[in-house]
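Engineer: Can you look at this prediction? I've put the sequence above it.
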Amino acid sequence: MSFELKLAWTYFWGQRKSLARFTSFVAVAGITAGVASLILAQALARGFADEMQDKILANTPHVSIFMKDGTKINGWRQIKKDLEDTENVAKVSATTYENTLIVGTQATNYAILRVVESPQSKGRSSKFKVQSENTASDKQSTADDRQLTTEIALGAELAEKTGLKTGDEAEIVTLADQFEPKRSRVFVKETFRTGLFEYDSTWINISPENYSALHGGQAFSPAILSVSVKNIFKADKIADRIRAKLGENFKVIDWQEANQPLFAALSLEKRVGLAIFALIIFIAALNITTTLALLVNERKFDIAILRTCG
């Protein structure tokens, strides 16, 4: 073995003073904890953001289209057909939202009547699905009773607040064309849980056919066209193409724009977390500097001999 390697090997395994050994251990432990914390924080932030995105997209459209003046969309069937021919558009469905009151067995509560072409909101994500909760009711409605009422799907939290279960009958209060309250009997076909309290505590899903029956056979005319796209991260570009196709009378919003405050808050939280854990790593790096200073001070006589030897 050459003299240089022998010397390096000797000092590598040489005994250090207790303080130098302790500071070395603290420095290594600090770097390890800092890197582990950084990886964990990144994973938690990314996982939470993905979960929120997954739940939101399971219950809201990728692209929403509505009139700027807030009126119903005339000729929506032809518009829907044209949009379905647009590149990267998977599906277009007609939707509308209407404020209502639901009268249950225990309470009366504000709700949003959500008219969708499928009475139950289908999850668009492979990770998250809307869960139907067919809780048995203490009283069972007969087939004749069901024919007299309109079928709805009720949010689980809303059902709990109003005391309604699957199979119960209830009343909902809507506004007629003359802006007069109209009471209608409805049949709770099922309850559902989306995982988002805001939706579960206010939403009532109903099909266009039942909505028309609720309003005396009036033809369903949507206020919103909901567009599902094949690639959710290209929704903004698809929204631009739809906006150019439909003209200035329509307002087109993609899911990122609609939920911008939420995702901006998540992004800020992620950056702050990174800054905090970067500070932890910086403190650990200072410990390494202290360790090196102590080591040099401990070996100063050996260094002097080596410098003398040239």
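Structural biologist: Sure, I can see it. Residues are numbered from 1 along each chain as shown.
Engineer: alpha carbons only for contacts and neighbour counts from here, please
Structural biologist: Fine.
Engineer: Quick one: list the elements packing against the helix or strand K81 falls within.
Structural biologist: Assessed by DSSP states H and E, K81 sits inside helix 76-84. With contacts taken as 3 or more C-alpha pairs under 8 Å, 6 or more residues apart in numbering; DSSP states H and E, helix 76-84 sits against strand 89-103.
Engineer: Would you check the distance separating the strand it packs on from the middle of the chain?
Structural biologist: Put simply, strand 89-103 sits 19 Å off its chain's centre (C-alpha atoms, centre = their mean, to the nearest Å).
Engineer: then this one, side by side with the first:
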Amino acid sequence: MKLPYEWQIGWRYTRAGKRTTGNGFISFIALVSMSGIALGVAALIVVLSVMNGFQEQVRDRMLSVLAHIEIFSPTGSMPDWQRTAFEARRNPAVIGAAPYVDAQALLTRQDAVSGVALRGVEPSLEPQVSDIDKDMKAGRLTDLQPGTFNIVLGADLAANLGVSAGDKITLVAPEGSLTPAGMLPRLKQFTVSGVFESGHYEYDSTLALINIHDAEVLFRVTAPTGVRLRLKDMQQAPRVARELSHTLSGDLYIRDWTQQNKTWFSAVKIEKRMMFVILTLIIAVAAFNLVSSLVMTVTNKQADIAILRTLGAQPGSIMKIFFIQGITIGFIGTASGVALGCLIAWSIPWLVPMIEHLFGVQFLPPSVYFINELPSELVASDVIRIGIIAFIMSAVATLYPSWRGAKVRPAEALRYE
């Protein structure tokens, strides 16, 4: 099928040769514009993929330790936790429920002292609401039997205290005991029965687990603090929490995981938006280069335009020629950028460790970023959105040069030819 002459001429201008100095320079400017669009699109895809991966990794590692929903009493004690767990399990979105006791304490061994978030758990039910049993590096979660006063520590916490499985440590409870000598801290010796590593530095360095009955004895409480739930789909946690607030009996507080880490997730979302805006400016700069290259093409091709006009071409056809040239450059640049960005984003999981190994650097210290590897999650919707925006900006950039080409007057253009 023979294409209209506007398309043929527009594509021919796009791949103009270097027979003259002017054509060669214009071709170079067009190549720079195309490369700028491609690099901008690729950079935006890679950055957003890394941010998506970072958010997903941190979220998943958080939720391997945290519950999707927590239900607790304003009094700090829930004697009838079984009924609450039963009522919660009646919701089809809930797949697991387990009681817990939350407290703060100090762990000491020789000269090492560390504050910890202490959690009393039921070993037989805890796997329903967390993945700690799968994250065990040493020992088993089932070793936390009532009366044994065993304790499971996060990997970084164990390293800070210099202990491993089988060692003894001393736990200092915040509530003291009243004696004739005054208020004395309550001390209890525990045996380290296991070490877990969730991959999330904050919890690996601050969380310790003991049996829920040992926690009740140690902190002098008669019932669990509350019930932790796991859902089929973590993204539905806010909706399920609202539903449970209407179906559970009693005066209870309900908190989902998005509320527990609301500040962090909001900050990541804002950062992602700002990075999108900032990196889109790179594409805008490349689009301005496209304007300059097309303006130079129009200036260089004034004689061609005049001849076409004398042969009967309408101003709209002349405008279409340069518009086709511009969107062709924009399309090739956008497509190249999408391909390059997807390739780099897909290669990050093995490319970054190779660079770290070669140069002896670490891009993500776990004590700062919670994770120790650079993740990447390529989201199709992000890629499509970036491609569409880049192409639209390229198309808009062609409007003024195309309009200027359509305004060329044949008599003036041919006067000095």
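Structural biologist: Great, that's in hand. These numbers were taken from a predicted model, which means no experiment stands behind them.
Engineer: on that earlier part again, over in the second structure, find the residue span the helix holding K81 of the first structure aligns onto.
Structural biologist: Mapped onto the second structure using TM-score structural alignment, helix 76-84 of the first structure covers residues 81-89.
Engineer: which stretches of the second structure form strands?
Structural biologist: Along the second structure, the stretches classed as strands by DSSP state E are 69-72, 94-109, 112-121, 136-138, 150-154, 168-179, 182-196, 207-211, 226-231, 253-256.
Engineer: ok, residues contacting the fifth one?
Structural biologist: If I follow you right, that is strand 150-154 of the second structure. 141, 143-144, 190-198, 203-211 (C-alpha atoms under 8 Å, 6 or more residues apart in numbering).
Engineer: counterpart of F250 of the first structure in the second structure?
Structural biologist: By TM-score structural alignment, F250 of the first structure lines up with L252.
Engineer: Could you list which residues are in contact with that match?
Structural biologist: Applying C-alpha under 8 Å, 6+ apart, the residues near L252 of the second structure are 71-74.
Engineer: Which of the residues you listed are retained in the first structure?
Structural biologist: Of these, the ones still in contact in the first structure (both residues aligned by TM-score structural alignment, their matches' C-alpha atoms under 8 Å) are 71-74.
Engineer: Please pull up the equivalent of L225 of the first structure in the second structure.
Structural biologist: L225 of the first structure maps onto V227 in the second structure, by TM-score structural alignment.
Engineer: Kindly report the same for L279 of the first structure.
Structural biologist: With the correspondence set by TM-score structural alignment, L279 of the first structure lines up against L281 in the second structure.
Engineer: repeat for L101 of the first structure
Structural biologist: Aligning on TM-score structural alignment places L101 of the first structure opposite L106 in the second structure.
Engineer: any idea how far A138 of the second structure is from its match?
Structural biologist: 22 Å (C-alpha to C-alpha, to the nearest Å).
Engineer: likewise I283 of the second structure?
Structural biologist: Taken as C-alpha to C-alpha, the span from I283 of the second structure to A138 of the second structure is 51 Å.
Engineer: out of these two, which sits in the more crowded spot?
Structural biologist: I283 (28 against 17; other C-alpha atoms under 10 Å).
Engineer: list the contacts for that one?
Structural biologist: The neighbours of I283 of the second structure, taking C-alpha under 8 Å, 6+ apart as the test, are 36-37, 40-41, 390, 393.
Engineer: from those, which is closest to V217 of the second structure?
Structural biologist: Closest approach to V217 of the second structure among those (C-alpha to C-alpha): V41, at 59.8 Å.
Engineer: ok, the aligned partner of that closest one in the first structure - contacts?
Structural biologist: Here V41 of the second structure is matched to V35 in the first structure, going by TM-score structural alignment. Listed by C-alpha under 8 Å, 6+ apart, the contact partners of V35 of the first structure are I281.
Engineer: So V35 of the first structure versus F22 of the first structure, what's the distance?
Structural biologist: 20 Å.
Engineer: what are the ranges of the helices in the stretch 201-310 of the first structure?
Structural biologist: Taking DSSP state H, counting those that start in this stretch to define them, one finds helices in the stretch 201-310 of the first structure at 208-214, 235-246, 255-258, 260-298, 300-309.
Engineer: any chance of those in TSV, with distance to S18 of the first structure too?
Structural biologist: Converted to TSV, the helices of the stretch 201-310 of the first structure look like this (distance: least, C-alpha to C-alpha, whole Å):
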stretch	distance to S18 of the first structure
helix 208-214	79
helix 235-246	61
helix 255-258	57
helix 260-298	11
helix 300-309	17
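Engineer: Tell me which of those is the most buried.
Structural biologist: Of all the helices of the stretch 201-310 of the first structure, helix 208-214 has the most neighbours on average by mean count of other C-alpha atoms under 10 Å, namely a mean of 19.
Engineer: how big's the offset between that one and the second structure?
Structural biologist: Comparison of helix 208-214 of the first structure with the second structure after fitting gives an average deviation of 4.0 Å (mean C-alpha distance after the TM-score superposition for the first structure).
Engineer: packing partners for that helix?
Structural biologist: Helix 208-214 of the first structure packs on strand 108-116, strand 150-155, going by 3+ C-alpha pairs under 8 Å, 6+ apart.
Engineer: Following superposition onto the first structure, what is the mean distance for the match of helix 76-84 of the first structure?
Structural biologist: Relative to the first structure, stretch 81-89 of the second structure is 1.6 Å off (mean C-alpha distance after the TM-score superposition for the first structure).
Engineer: returning to what we had before: most neighbours among the contacts of L252 of the second structure, please name it.
Structural biologist: I71 (25 neighbours).
Engineer: what lines up against that one once you look at the first structure?
Structural biologist: Using TM-score structural alignment, I71 of the second structure lines up with I65 in the first structure.
Engineer: separation between that match and F250 of the first structure?
Structural biologist: I65 of the first structure is 7 Å from F250 of the first structure, by C-alpha to C-alpha.
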